[in-house]
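Colleague: the amino acid sequence is not available; the structure is as follows:
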């Protein structure tokens, strides 16, 4: 089984050499686990203690410190790889091998290391504890929050009651050190100013905690749900802070590495393994020159030619005297006297064979009004010619001629689209389309939420009518329907409310989906919550003997006000190509109690399709033991589509 990554951070360190400070804090942390103090003068030190193993090695300008320790039937590996530079970098990762679930959090040496210098993520200062923000510092903090080079999330903690959020902020700062920044608003005045500058949809109020992803600009932000808040009521539930920390660390881990780190990390590992010389580190972070593609260069040259205008012809009256002949080392004949200007011959008219003037670039910044039209025309013509040529090779039958006619018709349609798009599309239209797309997605999510509320009321009315046997008027309406803002929040709510479900270790997969598309994740979360409610309602009925069929039958019938989901969302079996392959059944194997299966795990085939097609295509896998010993349903996975024959 591949190891599970619990933490990753890339720390930019301007101080050289890095190893002196990193060696000190890493070895001090290892000593708390029973290891002796490593000798800083040795380039490599290796120790073992109580089944754990410590390796600290370095060569000129780079190094790697690794601690492996046994935990919960598996192993936990903490690694710090570094390279000196201007600035240098340290990559810290924590990986776990084994099935036991562990919360993601920063290794114990990271806060101490952050105190040794001004460590950054490449854009903002990373600190080892929660910063307290006063009213006078709000404007400065907004510059930090909107820094375009910022890579890590920023958690803003609003004032709570009786100082409860002070302790929460410190716990979050310790858990996310290096992978995020935690800021606590000092008082209500600070909170009011911060929210006034952020706007209603992007603020944090009344004891809530909000995570601001990178990049961020409140003036242009169109998707507030990219920056999920957690309400005070949720914060009081068990595991709430761990959910926030998982989200922060997950976002930091999912971010692409800086290009210079991505280039130089393999070089560092080869040097440490002895497969490359130390000299290979020189310039390892410098990007290599991009190779020149002749075809692209030719296309670029043609396109650039369209962006220039011919130089205006110089009038005859502006012609100056001829340039003086070059001075020769040998004496030549004396030049004839120049004729007077009144008898100067007129310039010879240009013939049809004379070369046309070369295009001269427009340097005054004035736009060429025809450039967009001409570029589009070139693209359409090139596309049409290539299609005609490719299909013309297969011509020879009537059907081929028909296809060619259709392709030529398509070319005319493309030309018509060019005429519509090029003149009418002003600067920034692509941004406008993107904004409109995001707004439509948000509106869709709101419609889904409103529909869920109405469906909840209909279910309640149907159930009440079924129980009473006659119409009911004047009774209390059902309570406010829970509307999850994320898949992670759905899992937290399900664990606390749904007694007939057991939710497995799937938080990390759910958080990854929340970060992949924060807008659509609201819709997926709503569907997942409906499915969990239906599963819980079904398990309650079946375990008590009120229903004897399976979950598909429960949903297909849908009578009596029961909670159901559309049967089209259900797949109770996997295909034979999946079930007959260990490569595909292993990712679908999840833990269950020994009463359900003696091995403590089982292959779960039944799943809910939260999105039928597309990417991502979230799935929720479950095992039904509601009619068995435990009387419960076990949800093993909620996340992106698991691998199958189509994805591999």
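Modeller: Arrived safely. Just so it is clear, the structure is predicted and the values come from calculations on it, not from any experiment.

Colleague: C-alpha from now on. contacts and neighbour counts both.
Modeller: Noted.

Colleague: tell me where the stretch 1-150 of the chain has strands.
Modeller: Listed in chain order, the strands of the stretch 1-150 of the chain (DSSP state E, counting those that start in this stretch) span 4-13, 44-49, 52-59, 62-71, 74-83, 88-97, 131-133.

Colleague: okay, those strands, which one's buried deepest?
Modeller: Stretch with highest mean neighbour count among these: strand 4-13 (a mean of 23; mean count of other C-alpha atoms under 10 Å).

Colleague: could you say what helices and strands that one packs with?
Modeller: Packing partners of strand 4-13 (3 or more C-alpha pairs under 8 Å, 6 or more residues apart in numbering; DSSP states H and E): strand 88-97, helix 240-254.

Colleague: residue 210: which of the ones you listed is closest?
Modeller: When those are compared by C-alpha to C-alpha, helix 240-254 sits nearest residue 210, at 8.8 Å.

Colleague: neighbouring contacts of that closest one?
Modeller: 6-9, 103-105, 151-153, 168, 172, 175-176, 179-180, 211, 213, 234-235, 488, 492, 507-508, 511-512, 515 (C-alpha atoms under 8 Å, 6 or more residues apart in numbering).

Colleague: tell me the buried residues in the following helix or strand past it?
Modeller: Sequence order places helix 259-272 as the next helix or strand after helix 240-254, per DSSP states H and E. For helix 259-272, burial by neighbour count (16 or more other C-alpha atoms under 10 Å) applies to 261, 263-265, 267-269, 271-272.

Colleague: helix or strand next in line after helix 259-272, which one?
Modeller: In N-to-C order, the element after helix 259-272 by DSSP H and E is helix 294-305.

Colleague: got another one to weigh against that:
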């Protein structure tokens, strides 16, 4: 019989971090009461007194072992005039699958004698998940504990009140909203919904669910009506407004003359409708991921010292008949060293995660640089050709330099809206039911760039299909892009692939994932394997693709777009 081996674990994921200040009197005691009530609700019988005395309690229910513990302490530096009272309350949950969830609530009440700019008392809640190898990363939303805390005590991020509820803003309160948005001390996003008269109830439910999920790490706001939306637009300007039932996430660091307004992403009403609740989940995941990058408070080093001294005091009381004073002092020093080791271990883990994130960013940057270089070369070539054509026209007394291009369409910044525009304006294309997959792209920061590239691909396909219908082109779409005819709209040929690998084409699961609906006139089965695709992005994740079926030589004479969304699975991908 083989020896039992414990399940292999992976590094702990920090999945949620809330950090805010509170003017609540007796903050440690109030937090202990709320934590004890929350833990008791999870069948761990513990009271505030036990936690404040540095005690613990353990229980098992529903196949999960839970351990609640508390530690308190104080720190005083007479020379520097620094004083601080601190507490940490922790609940570890060990499910039967071998993973571990840890909720840590830290409280600090600093005192700075003789100074006016004393740091405000703060609350810091972390939720960590140590996964087993076969467990996928998860972001479950805000813990109930943070919602209980913010319902019981006042919590603020700079001037911004934190709450689990949706804040409804009327026209008269738009100034207050702008004050929150432009507060230089703000560290959490503000998510603002513009009115959607067509789906007001659905938007209200959507916003309420999102507000609950991001409690403590973002604030959700709804502009009450058209008057409030108009007043908001006037105050922030057209570069920062939100409109048409859409939602905009205003990140920290916003300024009135924002140099990068597109950093504050808009999610259109069309994208939200197409994606449904999954759009709220995607926004939630991005906000929670952003929360984990928050830095620790300046006074946290004092908290560690206070708590280490508090823990040492508990040990000394238990062993006071056995230890001499010198040994107690050594215990103090050992506890301090252990605290510093814990700090360094946590810092190393955080640095490892940061290194991995930097490597991902570096790869994305390299791919972006390659793509940008290609685009700049194309732009330089096209600009030179435009200048030459304008000069040739000028020799024939036709002067077009400086004139606007007639009938030019400015594509929207959302992929779903691009598909809607294509369906209305590109007659040689048939856009299939892919809005759901496309909406999954719109929740990402790169959505605007993807929308532009999807539009470029669609207009190239439409121009190709039009040429095929007119009989002026008889070759493939790839050949069209390799050597576009004069005036023909095309995308770089490196974007285009007319086939998949043999493995993808012969593996039933992979082939099925690329089979999309078409009219019966194209195929009696009403479904076609669409291996031809356009690479909207060359690498990274997400890695959007546009799959199509070329029926320009068939009965419809059109190109049928079956899918626009993230990369479909391959033998080596998902």
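Modeller: Looks like it arrived, so ask away. For clarity, every value in this text was computed on a predicted model and none was experimentally measured.

Colleague: TM-score for the pair, please.
Modeller: Superposed pair, TM-score by TM-score structural alignment, normalised by the length of structure 2: 0.52. Supporting alignment: 371 aligned residues with a C-alpha RMSD of 5.3 Å.

Colleague: residue 25 of structure 1: which of the helices and strands packed on strand 4-13 of structure 1 is closest?
Modeller: When the helices and strands packed on strand 4-13 of structure 1 are compared by C-alpha to C-alpha, strand 88-97 sits nearest residue 25 of structure 1, at 13.2 Å.

Colleague: got the angle for that closest one vs strand 74-83?
Modeller: Relative orientation of strand 88-97 of structure 1 and strand 74-83, computed by axes from the mean of the first three to the mean of the last three C-alpha atoms, to 10 degrees: 170 degrees.

Colleague: and strand 88-97 of structure 1, what does it pack against?
Modeller: Other elements packing on strand 88-97 of structure 1 under the criterion 3+ C-alpha pairs under 8 Å, 6+ apart are strand 4-13, strand 74-83.

Colleague: ok, 10 Å please
Modeller: Here strand 88-97 of structure 1 touches strand 4-13, helix 18-31, strand 62-71, strand 74-83, helix 259-272, going by 3 or more C-alpha pairs under 10 Å, 6 or more residues apart in numbering; DSSP states H and E.

Colleague: now the ones you listed as a markdown table including distance to residue 125 of structure 1?
Modeller: Listed next are these as a markdown table, based on distance: least, C-alpha to C-alpha, whole Å:
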| stretch | distance to residue 125 of structure 1 |
| --- | --- |
| strand 4-13 | 9 |
| helix 18-31 | 17 |
| strand 62-71 | 23 |
| strand 74-83 | 18 |
| helix 259-272 | 18 |
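
Colleague: out of these, flag the one nearest residue 97 of structure 1.
Modeller: Among these, the nearest to residue 97 of structure 1 by C-alpha to C-alpha is strand 74-83 (5.1 Å).

Colleague: how big's the offset between that closest one and structure 2?
Modeller: Between strand 74-83 of structure 1 and the aligned residues of structure 2, the post-superposition mean distance stands at 2.5 Å (mean C-alpha distance after the TM-score superposition for structure 1).

Colleague: need the residue closest to the centroid of structure 1.
Modeller: For structure 1, residue 516 is the residue whose C-alpha lies nearest the centre (C-alpha atoms, centre = their mean; 4.9 Å).

Colleague: that older thread, make TSV out of the helices and strands packed on strand 4-13 of structure 1 and add distance to residue 392 of structure 1.
Modeller: TSV is the format used below for those (distance: least, C-alpha to C-alpha, whole Å):
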stretch	distance to residue 392 of structure 1
strand 88-97	55
helix 240-254	47
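
Colleague: show me the one of the ones you listed that comes nearest residue 116 of structure 1.
Modeller: It is, among the helices and strands packed on strand 4-13 of structure 1 and with distance given as C-alpha to C-alpha, strand 88-97, at 13.2 Å.

Colleague: how far off centre is the closest one?
Modeller: In terms of C-alpha atoms, centre = their mean, to the nearest Å, the centre of strand 88-97 of structure 1 is found 19 Å from the chain centre.

Colleague: between it and helix 18-31, how big is the angle?
Modeller: Going by the same axes, to 10 degrees, strand 88-97 of structure 1 makes 30 degrees with helix 18-31.

Colleague: so what's residue 450 of structure 1 up against?
Modeller: With contact taken as C-alpha atoms under 10 Å, 6 or more residues apart in numbering, residue 450 of structure 1 is in contact with 444, 456, 483.

Colleague: which one of those has the most neighbours?
Modeller: Neighbour counts for these, by other C-alpha atoms under 10 Å, peak at residue 456, which reaches 20 neighbours.

Colleague: so how far is residue 444 of structure 1 from it?
Modeller: For residue 456 of structure 1, the distance to residue 444 of structure 1 equals 18 Å [C-alpha to C-alpha, to the nearest Å].

Colleague: follow-up on the earlier one: which among the helices and strands packed on strand 88-97 of structure 1 is found nearest to residue 501 of structure 1?
Modeller: For residue 501 of structure 1, the closest of those is strand 4-13, at 25.0 Å, according to C-alpha to C-alpha.

Colleague: mean deviation, that closest one versus structure 2?
Modeller: Looks like 1.7 Å for strand 4-13 of structure 1 (mean C-alpha distance after the TM-score superposition for structure 1).

Colleague: which stretch of structure 2 lines up against that strand?
Modeller: Residues 13-22 of structure 2 are matched to strand 4-13 of structure 1 when aligned by TM-score structural alignment.
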